[in-house]
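**Student:** next comes the sequence, and after it the predicted model I'd like to discuss.
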Amino acid sequence: MSPFPPTYRGQVSRRHVPEHIRAKYVRDYQLPTLRTLCLMVAATHFSTHILPTPEVLEALSSASHARVKRPRREQRHKDDYMPEEDENVPHNATALPALPSLSPKEARHWHDRNKQWLQHLPAFYMEALYELLCEHAPLSITKEVLSCYILPQVGAAPNSSRLRERLFFPASLPLFSQDTKCAALLLATLSGSLALSPHATDVVGALRALDLHGLTRLPAGAVVRLLKAPRALGPAPWHLVRVTLPGCLAIDDATVDALVQSTGASLAHLDLTMTSVTPASLTTLGRAAPRLQRLHLAWCDGFADERVSEAISACISQGMAAQPPAIPFRYLRALDVSHTSMGDVALGSICGLVGPQLTSLDVSYTQVGEAGTLDVLAMGLGRSATARPSSLVHLGLAGLCVHASSLLRFLRMFLPWPGEKERRSALRSLRLDDLIEFSRRDPTSLQGRCGLSGDTLYRLAQMVYAAYMAGHVWERVSVGGDKRPAWAPSHWALAAADLGTTYTLGDTLAMLMISVADLHVGGLEILAAHLTPSHDVLISTDATQRCLRAWHAPATALRDDALTALVPWTGALEKVSLDDTLITPNPTLAWICLSQCRGVPVRQRRSYWAPAS
């Protein structure tokens, strides 16, 4: 089907599968489909083969015209054309991908036909092509391309509208990063079409997702006008399931009010990360978004304990006064309040309402546990030593300041201890970066150590390994140690100290690297002399059962000898990040990050990856 001759293996049937596609499909024992490869090729060569830019068309026409003038050296079939260097061909034409010989009229006809085909491309394939364009050819997404082919359009007659299920504006596109008013203008144009056309029902009813990411200068009124545009269709014409507005700084409580008035009954996923909303939006969402399942409020200012408690109380009062009475947030499963000023009082109010039903909770870098304990959080989650199995899958506690024994006692409610094979846990992801072992309540105190000390980290590794041996599958564990040797005892007496014996850093790392698929361990002093395990952890597990695929060990003082000792524990390793270490590169890995590594001189970096002669 390709116009290129069979000798061009890169453009016909034999094609290199990109790494991210291979990792996604091969891991699940699936091969990439021909449709996926075709869409990627179309996205990569969109500006030259699908919709050539004016410069490409001019160069193509000029090259084709020059080829017509060139005397034929031998008789060739049109499909066997092989481009050759010619002084009559413009320089910019030789830099283009190989194209068949076309006259200017044929090139224009080809361009117009592709326009027609793109306009009739089904919504599913156009959305997939748009995703690939954002990744592989962002410069090809212009305002004209976005308006003519990607955005929904309201037709002049019934059933003539172009339907789309998703409206996606990423700030990383040059179209939005260079023209700060472009997103607002496109939304205003769509709002005007929806307000004026009597046939906007199909367009509004088809949209399921509104994703505006990182548009820091987008006015909140642009989103409000879009949501209120189709007034003639009724009070709640939208059926949006997902609305994500991370980084849109102007989004406020008025936007949330307009959102729940327009589509509150169907809203299931709401991301308000780094916006200007206040706790008043919690009351609004609890009243008018009964099906909300995921809520992200990270990096939002103003969520103090008192205000959050008042909002939750008002939310409960409104639910009790409703006819029939309703429980606010009764379907909420994922909550992210990281990097906010919430403390034990605020989180206790929220978790007292939805805590036992949560499957994902992130309270990283908040004021939770400011007294050194996590007892309030445990009560909010409905946990005790004899509680039923928890449904929590992801738990983020990074950046908190807690007592070491309190942390282990809290985790003990979710994870089994060595020897408890009958206990099961749903926890799959655990984030414990930048934890500070509590010393004093004074925030200016420097006595707290950033990262887990040796005893605490060893006890954590024991619980992770025990859960793994009981059939638990760990997706990700992220921990951080301090700059002391990893076997140094904690300056706090641990409640479970009698269960431990002498151990080494090798015991801690072996249990973690065997049990976890994506392991982040940073800040430890990893030396080769301290990596000999004192227990039979490695002997008890077969190499084929080790699930480590990605390993991140930044700022660990890692050297080549220590890395050599750790490699046999890794299993089928696919991704390694060794930032700020002392190793030299190993070119056998498919992906490796070595930024800030002092053992890799700048002048020699290219020679490490040069193919062997």
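**Tutor:** Yes, it's here.
**Student:** can we go C-alpha only for contacts and neighbour counts from here?
**Tutor:** Will do.
**Student:** roughly how far does residue 137 sit from residue 125?
**Tutor:** Residue 137 is 17 Å from residue 125, where distance means C-alpha to C-alpha, to the nearest Å.
**Student:** and these two? which has more neighbours close in?
**Tutor:** Remark: of residue 137 and residue 125, residue 137 carries more neighbours, 18 against 14, as counted by other C-alpha atoms under 10 Å.
**Student:** list the residues that contact that one.
**Tutor:** 43-46 (C-alpha atoms under 8 Å, 6 or more residues apart in numbering).
**Student:** that one and residue 510, how far apart?
**Tutor:** Counting by C-alpha to C-alpha, the separation of residue 137 from residue 510 is 42 Å.
**Student:** flag every buried residue along the host helix or strand of residue 117.
**Tutor:** Counting by DSSP states H and E, the element that carries residue 117 is helix 104-119. For helix 104-119, burial by neighbour count (16 or more other C-alpha atoms under 10 Å) applies to 104, 107, 110-111, 115, 118.
**Student:** for comparison:
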Amino acid sequence: MVGAGAPVGQGSGRWRQTKRRGGSASRPACSPRHAQILANDTLETQVQNDMSPFPPTYRGQVSRRHVPEHIRARYMHEYKLPTLPALCLEVAAAHFSTHILPTPEVLEALTGPSKARPKRARRDKDEYVPDDEDIPQAKEAPALPRLSPDDARAWHDRNKVWLQHLPAQYMDKLYERMCEHSPLSITKEVLSCYILPQVGSAPGSSRLRERIFFPASLPLFSQDTKCAALLLATLAGSLALSPHAAEVVGALRAVDLHGLTRLPAGAVVRLLKAPRMPWHLARVTLPGCLAVDDATIEALIAATGASLTHLDVTMTSVSPMAISVLGRGAPRLERLHLAWCDGFVDERVAEAISTCIAQGMAARPPVIPFRHLSTLDVSHTSMGDVALGSVCGLVGPQLASLDVSYTQVGEAGTLEVLAMGLRSASAGPSRLEHLGLAGLCVHASALVRFLRAFLPGHGESRRSALRSLRLDDLVEYSRRDPTSLQGRCGLSGDTLHGVAEMVHAASMAGHHWERVSVGGDKRPASAPSHWALPGQSHYTLGDTLALLMNSVVRLHVGGLEMPASHLAPLHEHTPLPDPAQRRLRAWHAPATALRDDALLALLPWTGALESVSLDDTLITPTSIDALVAANPALAWISLSQCRGVPVRQRRRVWAPSP
């Protein structure tokens, strides 16, 4: 994947040597935000990466290593040995262009004299160019014997036949691993010949697939903006003309088009309208497809609304009118993602919800719209308390995941509307498992009061199933005057400690936390809140971090200043966890001014870490070595902008395996 925020063809990134997309490509008409994305090459590349389902493999200076399964088993509660097919697919994906379908260059090397490897071009010390060990497809493949030209061609043709007969489930898994490990191997020919569904000329001759998957993070789609539209148009033509299209349509269950910023909406509409029979899609995800609009939603509901359970239209051109369309035509919808969509203001959302209810009442028999909806993401929209009240009044008590981050919810400083919408009428335990409140502006006391209504305290085992809490970039009111803000993103010390106490109390009550995120701007953890919080006692940063690190599997505490002198706990109610019961697997502490002495003081709370992010800190290789030694299962470390660590070592914490 291209490094997030890095323009292709210049600066850092895996495809820096690749020619950038042409400027003459057609740009769909869309909102001002989308026009800004299409006009900014760097921003468009970042959108393509962020909408990809794969991790940002090539972002900044990141070190990775493979941890043997028998070592990981010591620190994982659920352990499964890898199967032989999974291992074979992993190896095949990593060496697809050399051993499965060799490229012409590889075939020439196999049949001709070996050539000396060219020397690496000299580069500036601040310029990031991925080394061979940083690029999976550049890793040295197992040595191949010298072949005659006829043998090489026969080998190549035989593998083509085997790929065409590979069962669909294994072909889909191989494709996913190729996207992650060898994206340059995925060409238009490979997609068309082996991965995409194909309509046969006779009954039973069609190639069936359960999923159409185009991620824009692949160079095939990021460099050729018309490739995705052409492939979809070819498939649509086959479905429209062939009498055997029912086989292909009946097998498909998902269409995933991720980050295709220049894909015309008409390409999706034509595909949905091509066959003469209804689709049976359960999942349609179109995040980052900027041109997708309400007409696309209408075509989608007409084609497959009865079976649709998961819809993701993040960062598209849909409007609140899509809510009424979905409420009327998608009765089984369980997951809905509307993040980064413009036009979702209070009045229009409330009107759409009212339309949904009216349509349900007028139906015969009457129906409740969105009665199965359990996951809702409206982050980065203009929704406020009015819109949220309408939504939660319809589906609030049944939600298991809600993200209202970076909206206008709670703009009056309180979260009472959200609390009333999520609280069940029967006053039973809440179903909410994930809650995103990042970027909101609330009073500290209101936040603590809201969380206490949903989290069990000491000796309690009720009220909540909450396992993931996102509180990044929260802004606290400094006085009762709503126009006066503290002006800093991130929880103050008192508020952070109050949240940590509630998280730890819930953990002690048998509540297992998956993730807590409290990142923000650089700030001292000792900064008091402007509001007096009940039950607050003397504490240090060590007490706060001990409570969180002893309770959470994934923890993000970006922005905190962490001097070693503040890390000694004052209280003994959070003893060091037993090595066999340590929960913390992922710890992200970017921009924390962390030094070696502070990191060494925190090491006793670790031991089971698998991933660590220490970007923009002041650590040196000395503390990194201690961190690696204390965490045998550690496989991923991010050290971008760590000036105390040489650039080469930031990407090579572990020496390459011999």
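**Tutor:** Thanks, I have the structure now. In this text, all values refer to a predicted model and were calculated from it rather than measured experimentally.
**Student:** what's the TM-score here?
**Tutor:** After superposition, the two chains reach a TM-score of 0.87 (TM-score structural alignment, normalised by the length of structure 1), with 563 aligned residues with a C-alpha RMSD of 2.6 Å.
**Student:** now the strands for the stretch 501-613 of structure 1?
**Tutor:** 516-522, 550-552, 575-577, 592-593 (DSSP state E, counting those that start in this stretch).
**Student:** equivalent analysis for the stretch 151-300 of structure 1, please.
**Tutor:** 166-170, 209-213, 242-244, 269-271, 294-296.
**Student:** mean neighbour count and distance to residue 416 of structure 1 added to these, as JSON lines?
**Tutor:** Output for the strands of the stretch 151-300 of structure 1, formatted as JSON lines (neighbours: other C-alpha atoms under 10 Å; distance: least, C-alpha to C-alpha, whole Å):
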{"stretch": "strand 166-170", "mean neighbour count": "18", "distance to residue 416 of structure 1": "42"}
{"stretch": "strand 209-213", "mean neighbour count": "19", "distance to residue 416 of structure 1": "40"}
{"stretch": "strand 242-244", "mean neighbour count": "20", "distance to residue 416 of structure 1": "36"}
{"stretch": "strand 269-271", "mean neighbour count": "21", "distance to residue 416 of structure 1": "32"}
{"stretch": "strand 294-296", "mean neighbour count": "22", "distance to residue 416 of structure 1": "28"}
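**Student:** including distance to residue 186 of structure 1, could those go into TSV?
**Tutor:** Converted to TSV, those look like this (distance: least, C-alpha to C-alpha, whole Å):
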stretch	distance to residue 186 of structure 1
strand 166-170	10
strand 209-213	12
strand 242-244	18
strand 269-271	22
strand 294-296	26
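**Student:** residue 288 of structure 1 is nearest to which of the ones you listed?
**Tutor:** strand 269-271 (13.0 Å; C-alpha to C-alpha).
**Student:** which residues sit against that closest one?
**Tutor:** Strand 269-271 of structure 1 has contacts (C-alpha under 8 Å, 6+ apart) with 241-246, 292-297.
**Student:** returning to what we had before: quick check, nearest of the buried residues of helix 104-119 of structure 1 to residue 306 of structure 1?
**Tutor:** Using C-alpha to C-alpha, these come closest to residue 306 of structure 1 at residue 118, 53.8 Å.
**Student:** correct me if wrong: the closest one contacts residue 150.
**Tutor:** No - because the distance of 9.1 Å does not satisfy C-alpha atoms under 8 Å, residue 118 of structure 1 is recorded as not touching residue 150.
**Student:** anything in contact with each of the two?
**Tutor:** When contacts are counted by C-alpha under 8 Å, 6+ apart, residue 118 of structure 1 and residue 150 have residue 126 as shared neighbours.
**Student:** still on that earlier bit, could you dump the buried residues of helix 104-119 of structure 1 into CSV with distance to residue 302 of structure 1 added?
**Tutor:** CSV is the format used below for the buried residues of helix 104-119 of structure 1 (distance: C-alpha to C-alpha, whole Å):
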residue, distance to residue 302 of structure 1
104, 62
107, 58
110, 56
111, 53
115, 49
118, 46
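**Student:** show me the two of these that sit farthest apart.
**Tutor:** So, the buried residues of helix 104-119 of structure 1 by C-alpha to C-alpha: farthest apart are 104 and 118, at 21.3 Å.
**Student:** just to revisit the earlier point, show me what the helix holding residue 117 of structure 1 is packed against.
**Tutor:** Applying 3 or more C-alpha pairs under 8 Å, 6 or more residues apart in numbering; DSSP states H and E, we find helix 104-119 of structure 1 packed against helix 54-69.
**Student:** and residue 463 of structure 1, what's its match in structure 2?
**Tutor:** Aligned counterpart of residue 463 of structure 1 in structure 2: residue 502 (TM-score structural alignment).
**Student:** count of neighbours near that match?
**Tutor:** For residue 502 of structure 2, using other C-alpha under 10 Å, the count is 20.
**Student:** do the same with the one 4 residues further on
**Tutor:** By other C-alpha under 10 Å, the residues close to residue 506 of structure 2 number 26.
**Student:** and what of residue 422 of structure 1?
**Tutor:** Residue 422 of structure 1: 7 surrounding residues under other C-alpha under 10 Å.
**Student:** residues touching it, list them.
**Tutor:** Contact analysis of residue 422 of structure 1 by C-alpha under 8 Å, 6+ apart lists residue 470.
**Student:** remind me which helix or strand it belongs to.
**Tutor:** Using DSSP H and E, residue 422 of structure 1 maps to neither a helix nor a strand.
**Student:** now do the helices in the stretch 151-300 of structure 2.
**Tutor:** 168-181, 188-190, 219-223, 227-241, 245-251, 265-273, 294-304 (DSSP state H, counting those that start in this stretch).
**Student:** could you identify which of those is most buried?
**Tutor:** Of the helices of the stretch 151-300 of structure 2, the one with the most neighbours on average (mean count of other C-alpha atoms under 10 Å) is helix 219-223, at a mean of 22.
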